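Enquirer: quick one, fold the following:
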Amino acid sequence: MTIGSEEELEKLKVAGRVVARTLAAMGKALEPGITTRELDQLGRRMLEEAGARSAPELTYSFPGATCISIGPDVAHGIPDDRKVAAGDLINIDVSAEVDGFFADTGASFAVPPTTPKVERLCRDGRRALWSGIRAVRAGGELAAVGRSIQQFADRNGYTLVRNLASHGVGSALHEEPTEIATWHDKSERRRIHDGLVFTIEPFLSLGADWVEETGDGWTLRPPAGQPTVQYEHTLVATPRGPVVVTLAD
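Expert: Next up is the predicted model:
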């Protein structure tokens, strides 16, 4: 989607705040003993109260309002009766449609007690995301996003999952530009135009560069189960830099 007016931008921001606040509430509710189904019910309730519709349900008939993955799973986990345990690394992805506008966000959470290595991975997952966001400007190279994230990962001793990419969003959950690499892709030649709406969502890992589907048609996991985190924002490119719309406040 390309934002063409201030009214469209405000509507996108409404959708962004809804998913951001839902994600924050679900993360706050994480504790040992809660099931991923109960977490998903919380997310569904918050979306419905805000007049939003779950984007994965709406678009793909996903069996849940949100995606919740308990490590070693890293993405597209189906909410069920599995209980969260102390020490779990959990990814929550929330995307929704409000008044015809779609926004998408996600984050990983380590349930205490956890190890310094996992705490650092979570901290650096957020830093990797923002290194990509800071590379965005209208008129710039789309490849700059992945190049910046790759430099951060290399500098800090991490790998990046290379078969999960960022994407255009706004008028649909997934749209052009598709397959935006969050790693250095030498073949990327596209430019970022003014008003372009897209996600940035690197998967930073302690060794994995690939994920595989686990057999349920949805859930993705590194072959060797390496700890992996994902953090995601939806943003709009402007000549002055990015406007991040998936902030809770």
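
Enquirer: C-alpha only now, for contacts and for neighbours.
Expert: OK.

Enquirer: show me which positions of the longest helix along the chain end up buried.
Expert: Assignment by DSSP state H gives helix 6-29 as the longest helix of the chain. Buried residues in helix 6-29, counted by 16 or more other Cα atoms under 10 Å: 9, 11-27.

Enquirer: next up, for comparison:
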Amino acid sequence: MIIVKTPEEIELMRESALIVSKTLGMLAQEVKPGVTTKQLDKLAEQFIRDNGAEPGFLGLYGCPSTLLTSTNEAVVHGLPTDEPLKEGDIVSIDCGALKNEFYGDHAYTFEIGEVSPETKKLLEVTKESLYIGIREFKTGNRVGDVGYAIQKYCEDHGYGVVRELVGHGVGKKMHEDPEMPNYGKRGRGKKFVEGMVVAIEPMINMGTHRIKQLKDGWTIVTADGKPSAHFEHNVAIVNGKPEILSTFNYIYEVLGIKSDEEQEFRAGNLVL
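Expert: Next up, the predicted model:
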């Protein structure tokens, strides 16, 4: 069942989402060669608690960490480790926060130093596909419209679109209806209505779309060992249109990136 949010609840969800956004921005200063993902995990937990929220992942479904950190061929759900990040790696950092009874949940894939041109292109296309999908999240459209848009854009670039893992509704539970696949057919699936809030999160592989799970019971990796990218935003339908509750701008401030990619999805062209 889809749980529609009131305008007041959406504002509470924005607070939760922005705590995650600020956490990722803080981590952007720390993500570098020689740092371990366990170190990043400790920093994230402390930062979230210091900002009056609780880690959204820690303990959820038995998750042992605040962050899920997926490096190189890991797609999602990677557990933090003591292995240092290396020059040329990429790492998806997925983070959740719980505040005012509502969850925020989004992710960004970071480059560690200089990465290969092929990997950089994968990240660019995956992030572009996120906004292409968000554009389809509006009243009257359906789940398949978002999935189709993401799938076509990524497959046109020769990449594999993961099938088994999907985005989702979000609210007082981390995972609510509807499921939001990154593939689909136009006009299919549940219809979008005012007040819906979802996590849209393309998970795109450089090679095959096929995946497998490691023995830790969490980490999902590409079947062919090629890199995978993952970007995620929390998005609400407000006045019939998609409005992003999360932001990558805190990350961009640290990394010195200038971007207006989120601007069309901001209420009244608000800049965060």
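
Enquirer: can you calculate the TM-score here?
Expert: The TM-score (TM-score structural alignment, normalised by the length of the first structure) is 0.94; 247 aligned residues with a Cα RMSD of 1.5 Å.

Enquirer: next up, the contacts around residue 218 of the first structure.
Expert: By Cα atoms under 8 Å, 6 or more residues apart in numbering, the contact set of residue 218 of the first structure is 76-78.

Enquirer: export these as a markdown table, with columns for distance to residue 147 of the first structure.
Expert: Formatted as a markdown table, those follow (distance: Cα to Cα, whole Å):
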| residue | distance to residue 147 of the first structure |
| --- | --- |
| 76 | 25 |
| 77 | 28 |
| 78 | 32 |
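
Enquirer: out of these, flag the one nearest to residue 112 of the first structure.
Expert: Of all those, residue 112 of the first structure sits closest to residue 77, with 20.7 Å by Cα to Cα.

Enquirer: show me what contacts the closest one?
Expert: 67-70, 218-220.

Enquirer: can you do 7 Å?
Expert: Residue 77 of the first structure sits next to 67-69, 218-219 when contact means Cα atoms under 7 Å, 6 or more residues apart in numbering.

Enquirer: ditto for residue 91 of the second structure
Expert: 69-72, 109-111.

Enquirer: is it in a helix, a strand, or coil?
Expert: What DSSP: H, G, I helix; E, B strand; the rest coil gives for residue 91 of the second structure is strand.

Enquirer: now the one 4 residues further on
Expert: On the three-state scheme (three-state DSSP), residue 95 of the second structure is labelled strand.

Enquirer: ok so, going back, nearest to residue 194 of the second structure, of the contacts of residue 91 of the second structure?
Expert: Ranked by distance to residue 194 of the second structure (Cα to Cα), the contacts of residue 91 of the second structure are led by residue 109 at 29.9 Å.

Enquirer: doesn't residue 230 make contact with that closest one?
Expert: Yes - with contacts counted by Cα atoms under 7 Å, residue 109 of the second structure reaches residue 230, the gap being 5.9 Å.

Enquirer: joint contacts of these two?
Expert: Taking Cα under 7 Å, 6+ apart as the contact criterion, the common neighbours of residue 109 of the second structure and residue 230 are residue 92.

Enquirer: for the first structure, what spans make up the strands?
Expert: With DSSP state E as the criterion, the first structure has strands at 53-54, 67-70, 89-98, 101-110, 159-160, 166-168, 175-180, 197-200, 203-205, 212-213, 220-221, 228-230, 233-238, 241-244.

Enquirer: just give me the neighbour total for residue 45 of the first structure.
Expert: Here the number of neighbours of residue 45 of the first structure (other Cα atoms under 10 Å) works out to 14.

Enquirer: sorry, that was for residue 204 of the second structure
Expert: Counted with other Cα under 10 Å, residue 204 of the second structure comes out at 31.

Enquirer: now do the contacts for it.
Expert: Per Cα under 7 Å, 6+ apart, neighbours of residue 204 of the second structure: 126, 159-162, 228-230.

Enquirer: got it, and residue 58 of the second structure?
Expert: So residue 58 of the second structure contacts 64-66 (Cα under 7 Å, 6+ apart).

Enquirer: narrow these to those that are buried.
Expert: Buried subset of these (neighbour count, 16+ other Cα under 10 Å): 65-66.

Enquirer: how about JSON lines for the contacts of residue 58 of the second structure, with distance to residue 42 of the second structure added?
Expert: Output for the contacts of residue 58 of the second structure, formatted as JSON lines (distance: Cα to Cα, whole Å):
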{"residue": "64", "distance to residue 42 of the second structure": "12"}
{"residue": "65", "distance to residue 42 of the second structure": "9"}
{"residue": "66", "distance to residue 42 of the second structure": "8"}
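
Enquirer: between the contacts of residue 58 of the second structure, which is nearest residue 56 of the second structure?
Expert: Closest approach between the contacts of residue 58 of the second structure and residue 56 of the second structure, by Cα to Cα: residue 66, at 7.1 Å.

Enquirer: state the distance from the residue nearest to that closest one when sequence neighbours are not counted to residue 218 of the second structure.
Expert: The shortest distance from residue 66 of the second structure to any non-neighbouring residue, by Cα to Cα, 6 or more residues apart in numbering, is to residue 58 (4.8 Å). For residue 58 of the second structure, the distance to residue 218 of the second structure equals 13 Å [Cα to Cα, to the nearest Å].
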